Every structure is written in C-alpha cells, then in structure tokens.
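# pasted the sequence and its predicted model underneath.
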Amino acid sequence: MRYFTEEASAEVVNERMGPSVSPRLSRIMSSLVTHLHAFVKDVELTESEWGVAIDFLTRTGQICSDARQEFILLSDVLGVSMLVDAINHRTPGQATETTVFGPFHVDGAPEREMGANISLDGKGETCLFEGRVLDVDGRPIENALVDVWSDNEDGFYDVQQPGVQPPFNNRGIFRTDKDGRYAFRGIKPVAYPIPDDGPVGRMLAALGRHPWRPAHMHFLVTAPGCERLITHIFVAGDAYLTSDAVFGVKETLIVDFKPVVSPSERWRAHFDFVLAPATASRA
C-alpha cells in the first residue's frame, strides 16, 4: 500500500478497495474516484469552494421529501438523467425515441374508455390526442396500454396541488383497439418551470439558466413482448424547445398541434408510437 500523494491520489484511494468487491462496483467506484480526483486537480479546487459544494449537497438532501426529490432534479438539469436514458435505450432506428420519466407519474391512474376526457378541472384548451401503437415492422399492437399525464392550464400537476386539483386530473390509461389506435381528450399542455425555490434552482440562476420546460404530454406505453416506452410529445413552436431545463426534447418528438373547429376540442395532436421488441432493446 502506498501513502497518499497529490500526484497518485486516485490510484492510492482505488488500491484500498477490498479483494471481494463485485467487479461491477469496483469498475464504477474506480472510475468515479479517478474522474473526481481529475476534476479537483483540473480546477485546483479551493477549500472554501469544496465547503460550498458540501453545503450545496447537504441542503439538496435536506429539502428532499416524499413529494420532492431534489437530487433527481439535480441529475435532470445537469443532463445526467437524459444521458443515462440514452445509454440504456439504444433502440432500433424505427422505434420511438425515449426521454426522461419526470417526477410526476402516479401509479394507479384509472383506465378510461377510448376518447374519454382526462381533464377534470375544466381548465385549458381541449385537445384530441390520437394515433396508433405499432411494432417496428409497422404492424398495429392491440391491447397496448397508453398511460398519459400532463400539467393543467396553470402549469401544475395534480400532485403539486392536492386539494386544489381533483385526484388524477389530466391522467388516464387507455387500451389500444385491434388497429392499434388510441384516442383521448385532454388539454393542450403549457410550459412550466421546474421547482426552483431550492438549491438546484439557485444553482441554475447562478449559471444564467432558466428553469422552464417546454409544453409536453407524458406517455408510458407498454405491450407484451415489447420494450416499455417512456417518452413525451412536445408542442411545436414552444419558446423553450431548444433550452429545456432538463434537456428532454428530441426533434422526433415535436408535434404540430393543429387547430380544429369542433364543439368538443380546439386542438388535435396525432402521433404514432413504435415499440421496440424486448429482445432488441438493449445495446
């Protein structure tokens, strides 16, 4: 065993790892230590700066609760969430691209009839969402489950406003028909800021970055024999498409919301989802 030196700092720390550590944990921690020490040396981190970092991480943990996960927010705004998603979902070229899950999904949303309206608070401009769920060969997938959720007209999800919004507002699960078709009514989503009243928000402000996400509808699409798809569709023309605070926008997921003249909706959004086979979903 060597003594610690500035020049060999990472090597000395990694040498202390025990012989029975699993190969995967050894690889992860060795790489983490190597890159972390290289970062400290690269910027020649001062003791006061390291103190600020420790305080930031402490406050990030302290603000976390059952309703708020500030570390996920930190991962999101640093682009790590999207990078992990990209590495783990290298799907065939025909398959719909994935994006971040986000913190506002709720288990147990009700399954609703085809065409039902998920907007329960009566706010917002009604939009018909429709399309099909297909496999990579273009065949329709019957009985696929399409789980959807979005913010309301004020830019809040129901879980952010308990007692204000009805439970399961702007949420629902739909089952595709024999042609792979899904359809439901909701509202045209609006842009909203991620929570920026904590350490992550203050970090964004210090970096000259805004906290806004472009308008989007969330989708979680599942079917037997297919890889689970977590994605959004984004409203074309939104001011924040190229500066999404969490880097979630992909060009293939931008959709033209078309105005319509109808007594039941003002907008229409069409999008077909293509699911990758489960056996080919991991690179």
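Received, thanks.
# hey, let's count contacts and neighbours off CA atoms from now on
OK.
# okay, helices next: where are they in this protein?
Read by DSSP state H, the chain holds these helices, from start to end of the chain: 9-15, 23-43, 47-63, 70-77, 80-88, 199-206.
# I'd like those written out as JSON lines, with distance to Gln161 and mean neighbour count added.
Rendered in JSON lines, the data for those read as follows (distance: least, CA to CA, whole Å; neighbours: other CA atoms under 10 Å):
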{"stretch": "helix 9-15", "distance to Gln161": "47", "mean neighbour count": "16"}
{"stretch": "helix 23-43", "distance to Gln161": "39", "mean neighbour count": "13"}
{"stretch": "helix 47-63", "distance to Gln161": "18", "mean neighbour count": "13"}
{"stretch": "helix 70-77", "distance to Gln161": "18", "mean neighbour count": "19"}
{"stretch": "helix 80-88", "distance to Gln161": "25", "mean neighbour count": "16"}
{"stretch": "helix 199-206", "distance to Gln161": "20", "mean neighbour count": "17"}
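# putting a second one here so we can go through both:
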Amino acid sequence: MRNLNQHTITKAVIERLADTQDERLKEIMTSLVQHLHAFAREVELTEDEWFKGIQYLTATGQMCDDKRQEFILLSDVLGLSMLTVAMNNDKPAGCTEATVFGPFHVDGAPHYADGDDVANGAAGIPCRVRGTVKGLNGEPVAGAVIEVWQADAQGNYDVQYPGLDEPQARGVLKSGPDGRFHFRTIVAEAYPIPSDGTVGELLRATGRHPWRPAHLHFMIKAPRYETLVTHVFRKGDQYLDSDAVFGVRESLVGDWLAQPDGSYTLDFDFVLNPGK
C-alpha cells in the first residue's frame, strides 16, 4: 500500500499483522499499535518529541545490567507493574495480597536454617521476624520455601555495593511442620529507589519523590499453592501514602515493636491461595 497518510496508516499496520501465527501475540500487537497511534494523535506528537522519547528508552536500556533493571523501575514508577500485579492476583478474601516484585531480587540467595541471621553483616538495628504460613482454610503449610530480601540502614541492597564478598540481607528458609518460621535480620528502613538514571530524571521532571516506605520483600512457594510475591511495610512510615511505585496495601502493613534491648520484633502471618 502506497501514499499512506495520518488517517490510513494505523489500519495498514494492523493489516500487516494478519499472518501472525500466535493469536495472543496478534491480539497484543494489534492493540499496541492502535493505542500508540491514538496516543500520538491525541498529544499531537512532534518528530522532535518522538526522537527524545527514543533517546530516553535507549538510555534506559543502557542503564540495565545483571544487577540493575532500569526498565522494571520505569514500569514501577508509572504504576504499570502494580496494575499488572493487581489484574493477575485477584485472590479470595483472607489471602495475603501480592505487590510488586521490585528490581533487586537475585537468584541464588543463600539458604538458612530457621532462626538464622540472614542480615549476614548488613548495617542496621537487629530485628527478629516471626510468623506462620497457612492455607486459606487455616491449615499450616509445612516446608514452604520463603525467600526474603531487603535494603540495609543506608537504603541500599547488597547488589548496590560493588565488590561485596557475599550476599547480605537476603536469604532462603523453610517453614516448619506447623507452618511457623523465624529469622534474624535488621529493621527495615525507608529508602529512595535509584534516581541517578533515567527513572530519576523522569521523577524530577514530574515533581515526584523517589522514596519507598520501609519494607521487607517476601516470595513464598509451596506445592499445591500459588506463589506469593509481596512486601511487609512498616507501620507509621511517612511514605506509606506516597510510595514511589504504588505498592502499599493496608493489609500488608506490619508493626515493628521495640524491645528493651534496643532490637525490634515483627510478627506477620501469610495466607496462601490454593493452586489451580
């Protein structure tokens, strides 16, 4: 087809997708083209603005490596990550809610026994975390694989420290026969997401702060149950209502309790949804 113009090009592009074998891919690409073209028309996008957009996405990709995923951060601050989580994790009442995965999960975290110190030297106030993993009907889930990770007192994850000898403030443990678990770590503190890249540039341009409320990451897996990816947020944190990545849910707010020796405790129970 020749002599396409701004009124006919969208239809022409969609027609080129007619031979796509994967029906789901065809559906997604058709909708993507329609919405992208509609967006460009709605804002009357200039060539210079589109080129700057290409430059921005290129720079975002150049920020990514095996320890940092700037595109996940971009998805997070635009609310797209949490929208996807919400659409795909509509659980029955009583189940622990899911939230964003975040960009600092690392495969191969060290395994610990119940009660061990997963902080492994990370800076922060000592804290003991206790809880249970249960099913929706209240049954204890024994042997659930519980992966935890968090930032230290400076607001950094271990992967943000070049040359660190071994992982800190992350680990994998299992629930006991009664579904219970406990481990030692450090108190969760609020921290800013990395703002030295393209995401930080966007936040500054739109007058937004980069802060996340204090939280612990959890990923819990068990046979016959859906995998749960969630956080536990610290009660009273000043950023609970303005989380940079829109991840806070009231049901996920826990109370870190001060102890006479200066340490803290957190008790939090998780309820898994039965697998399909």
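That came through, no problem. Worth saying up front: this structure is predicted, and the values here are computed from it rather than measured.
# in JSON lines: the helices of the first structure, plus distance to Asn169 of the first structure.
Written out in JSON lines, the entries for the helices of the first structure read as follows (distance: least, CA to CA, whole Å):
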{"stretch": "helix 9-15", "distance to Asn169 of the first structure": "50"}
{"stretch": "helix 23-43", "distance to Asn169 of the first structure": "41"}
{"stretch": "helix 47-63", "distance to Asn169 of the first structure": "26"}
{"stretch": "helix 70-77", "distance to Asn169 of the first structure": "23"}
{"stretch": "helix 80-88", "distance to Asn169 of the first structure": "26"}
{"stretch": "helix 199-206", "distance to Asn169 of the first structure": "27"}
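# so for Asp158 of the first structure, which of these sits nearest?
The stretch from these with the least distance to Asp158 of the first structure (CA to CA) is helix 70-77; that distance is 18.5 Å.
# can you spell out which helices and strands pack onto that closest one?
Where contact means 3 or more CA pairs under 8 Å, 6 or more residues apart in numbering; DSSP states H and E, helix 70-77 of the first structure is packed against helix 47-63, helix 80-88, helix 199-206.
# try 7 Å this time
Counting contacts by 3 or more CA pairs under 7 Å, 6 or more residues apart in numbering; DSSP states H and E, helix 70-77 of the first structure packs against helix 47-63.
# contacts for the helix it packs on, please.
Contact partners of helix 47-63 of the first structure, identified using CA atoms under 7 Å, 6 or more residues apart in numbering, comprise Glu70, Phe71, Pro199.
# ok so, going back, for Glu130 of the first structure, find the nearest of the helices of the first structure.
Using CA to CA as the criterion, the shortest distance between Glu130 of the first structure and these is 25.7 Å, found for helix 80-88.
# need the contact list for Asp116 of the second structure.
If you count contacts by CA under 7 Å, 6+ apart, Asp116 of the second structure has them with Phe183, Arg184.
# no no, Val187 of the second structure
For Val187 of the second structure, the residues meeting the contact criterion (CA under 7 Å, 6+ apart) are Gly124, Ile125, Pro126, Cys127, Tyr264.
# how far away is it from Trp149 of the second structure?
12 Å (CA to CA, to the nearest Å).
# next: Glu201 of the second structure.
Distance, Glu201 of the second structure to Trp149 of the second structure, using CA to CA: 27 Å.
# same question for Arg16 of the second structure.
Spatial separation of Arg16 of the second structure from Trp149 of the second structure under the definition CA to CA is 45 Å.
# off-centre distance for the top strand by length along the first structure?
In the first structure, with assignment by DSSP state E, the single longest strand is strand 126-135. Here the centre of strand 126-135 of the first structure is set off from its chain's centre by 20 Å, with CA atoms, centre = their mean, to the nearest Å.
# and what of stretch 253-267 of the second structure?
The chain centroid and the centroid of stretch 253-267 of the second structure are separated by 24 Å under CA atoms, centre = their mean.
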